[in-house]
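Trainee: turn this into a model:
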Amino acid sequence: MNLRVVKEDITRLKVDAIVNAANKTLLGGGGVDGAIHQAAGPELKEVCRKLNGCMTGEAKITEAFKLPAKYIIHTVGPIYPFHTISENKKLLSSCYINSLNIAKAYKLKSIAFSCISTGVYKYPKKIAAMTAIETCRKWIIDENYDIEIIFCVFDSDNFNIYNDIINASFN
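Mentor: Have a look, this model is predicted:
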C-alpha cells in the first residue's frame, strides 16, 4: 500500500492530482486554498466559477493550469465543531472518498492531499490525520485500485502526526 507523508509545498508537487482544501465557493480563500489559486493562475478562478461551488464532503476536478500537477481536485471539509462528532468524521471521510473516486474515474496514479479542515475550519489535527489515513487505506482495499497517496503537509507538527500514524498502522 503506497501511503506516505511529505513536508513540502503542495503547489510544487508533480503528481497526477493535488487535493485542495477549498471553501464552498471554490473561488479561493486563505491558507492552502489561496496558495493553490495563486500558483495556478487566474484561469483557475474562472473555471471554478463555472462549477457553481461545492457542498461539504463533495469534490470537483479542474485542470491545474500553471501547476506541475495535471489536475486539482477541490473538496470542502467540515467546519469543526459545527456538526456532531460522528457527522464531522463522516463528512471528512467523504472528502477523501469522493476525491479518490474522481482520481479513479480519471485513471490517475498519484494524488497528494493537503490537510483538510485543520486550518481555519479548526478540525483537531490528530483526529483529522487518523480519519484521513484510515479512510484512504480502507478505500484502497475496497476499490482494489493502485494509486500513490501522498499526505502533503507544510509544518513539522502535522508531519510528525501523519508519520507516527502511518508507521503505527503498518507495523
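Trainee: from now on I want contacts and neighbour counts done on CA atoms only, so please keep to that.
Mentor: OK.
Trainee: report the contact partners of Asn20.
Mentor: 32-33, 36, 72-75, 113-114, 116 (C-alpha atoms under 8 Å, 6 or more residues apart in numbering).
Trainee: wait, which of these is closest to Asn144?
Mentor: Nearest to Asn144 out of the contacts of Asn20 is Phe113 (C-alpha to C-alpha; 19.4 Å).
Trainee: count residues in the vicinity of the closest one, would you?
Mentor: Residues near Phe113, counting by other C-alpha atoms under 10 Å, number 21.
Trainee: so how far is stretch 35-52 off the chain centroid?
Mentor: Mean C-alpha position of stretch 35-52 versus that of the full chain (C-alpha atoms, centre = their mean, to the nearest Å) differs by 16 Å.
Trainee: buried residues in it?
Mentor: Residues of stretch 35-52 classed as buried: 35-40, 44-45, 48 (neighbour count, 16 or more other C-alpha atoms under 10 Å).
Trainee: another one to check against the first:
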Amino acid sequence: MKVIQEHKIGNKTLRLVQGDITERDVDAIVNAANSHLQHGGGVAGAIVKKGGNIIQEESDRIGFTPVGTAVLTGAGRLPSKFVIHAVGPRMGEGDEDGKLKNAVQSTLVLANEKNLRSISLPAISSGIFGFPKDRCARILVGESVLFLKKHTDVSLDVIEFCIYDEITLGHFKKEFDKLHKGT
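Mentor: This next block holds a predicted model:
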C-alpha cells in the first residue's frame, strides 16, 4: 500500500493511496455495488472472496438498494469493521453524474451516521459500469471536499480513495493536484 497524496480540509484528511482496498485497515471500505447487491465480480467479488460469504449473506438480507444509495454490512474477515455498498450508475442509464454524486453523498452520510472515523473508497462505477475515469475522479474528490466543508462536525477524520490501476490513479492525482493549487 502506497500513500500517493494527502490534503487537509480543516482537521480532516483526504488521502489517495494505491493498492488493494480489501487490505485497508479503516473503519469501512466501500464496495462499488449493483442495486441487487450481488457481489460476483470486480471489487465486489474480491471483497466477498477475501471477507467471506457472510458479506453476501448480509447483502441478501438487505436485498435491494437503488442507484445513488448506500447500505452497510459487516466486513467478515477483512481488516475493516464494515463494508458500505454504494450503488453507482451504469453509463447510458441517464443522469450518471447526478447518480454518482448521490452515491458518494449517501456513503459519507451513512459513515457519519454510524460514527465512523475512516473510510476508503474505490473508483465507483469506473470499471464494468463504464463511467469515465476522469469524471469519476472529479466527482468523488469534489463531493468529498464539499461534504467536509459543509459538515465540519462529522465523525470522519479520513476519507481515502484506494485506487488499484495506474490509469485511474493518474486521474485521481490530477484532482489532488488541483486541491493543492486551490483550483
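Trainee: which one of the contacts of Asn20 of structure 1 is nearest to Ile140 of structure 1?
Mentor: Proximity to Ile140 of structure 1 was ranked across those by C-alpha to C-alpha; first place goes to Phe113, at 14.9 Å.
Trainee: counterpart of the closest one in structure 2?
Mentor: Using TM-score structural alignment, the equivalent of Phe113 of structure 1 in structure 2 is Leu121.
Trainee: rewinding a little: let's have the buried residues of stretch 35-52 of structure 1 in JSON lines, adding secondary structure.
Mentor: Shown next, in JSON lines, are those (DSSP: H, G, I helix; E, B strand; the rest coil):
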{"residue": "Ala35", "secondary structure": "helix"}
{"residue": "Ile36", "secondary structure": "helix"}
{"residue": "His37", "secondary structure": "helix"}
{"residue": "Gln38", "secondary structure": "helix"}
{"residue": "Ala39", "secondary structure": "helix"}
{"residue": "Ala40", "secondary structure": "helix"}
{"residue": "Leu44", "secondary structure": "helix"}
{"residue": "Lys45", "secondary structure": "helix"}
{"residue": "Cys48", "secondary structure": "helix"}
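Trainee: so how far is Glu113 of structure 2 from the aligned residue in structure 2 for Leu44 of structure 1?
Mentor: For Leu44 of structure 1, the aligned position in structure 2 is Ile55, judged by TM-score structural alignment. According to C-alpha to C-alpha, to the nearest Å, Ile55 of structure 2 and Glu113 of structure 2 sit 20 Å apart.
Trainee: check which helix or strand the counterpart of Asn20 of structure 1 in structure 2 maps to.
Mentor: Using TM-score structural alignment as the criterion, the counterpart of Asn20 of structure 1 in structure 2 is Asn31. Using DSSP states H and E, Asn31 of structure 2 sits within strand 28-33.
Trainee: pull out the buried residues from that strand.
Mentor: 28-33.
Trainee: mean deviation of that strand from structure 1?
Mentor: Here strand 28-33 of structure 2, set against structure 1 after superposition, deviates by a mean of 0.4 Å using mean C-alpha distance after the TM-score superposition for structure 1.
Trainee: quick one: contacts for Gly31 of structure 1?
Mentor: Gly119 are the contacts of Gly31 of structure 1 under C-alpha under 8 Å, 6+ apart.
Trainee: burial check on Thr107 of structure 2, number of neighbours?
Mentor: 25.
Trainee: residues in contact with the alignment partner in structure 1 of it?
Mentor: Thr107 of structure 2 maps onto Ser99 in structure 1, with residues paired by TM-score structural alignment. Contacts for Ser99 of structure 1 (C-alpha under 8 Å, 6+ apart) come out as 19, 58-60, 73-75.
Trainee: just give me how far the strand or helix carrying Ser99 of structure 1 sits from the chain centre.
Mentor: Element membership of Ser99 of structure 1, judged by DSSP H and E, is helix 85-105. Computed by C-alpha atoms, centre = their mean, the chain-centroid distance of helix 85-105 of structure 1 equals 9 Å.
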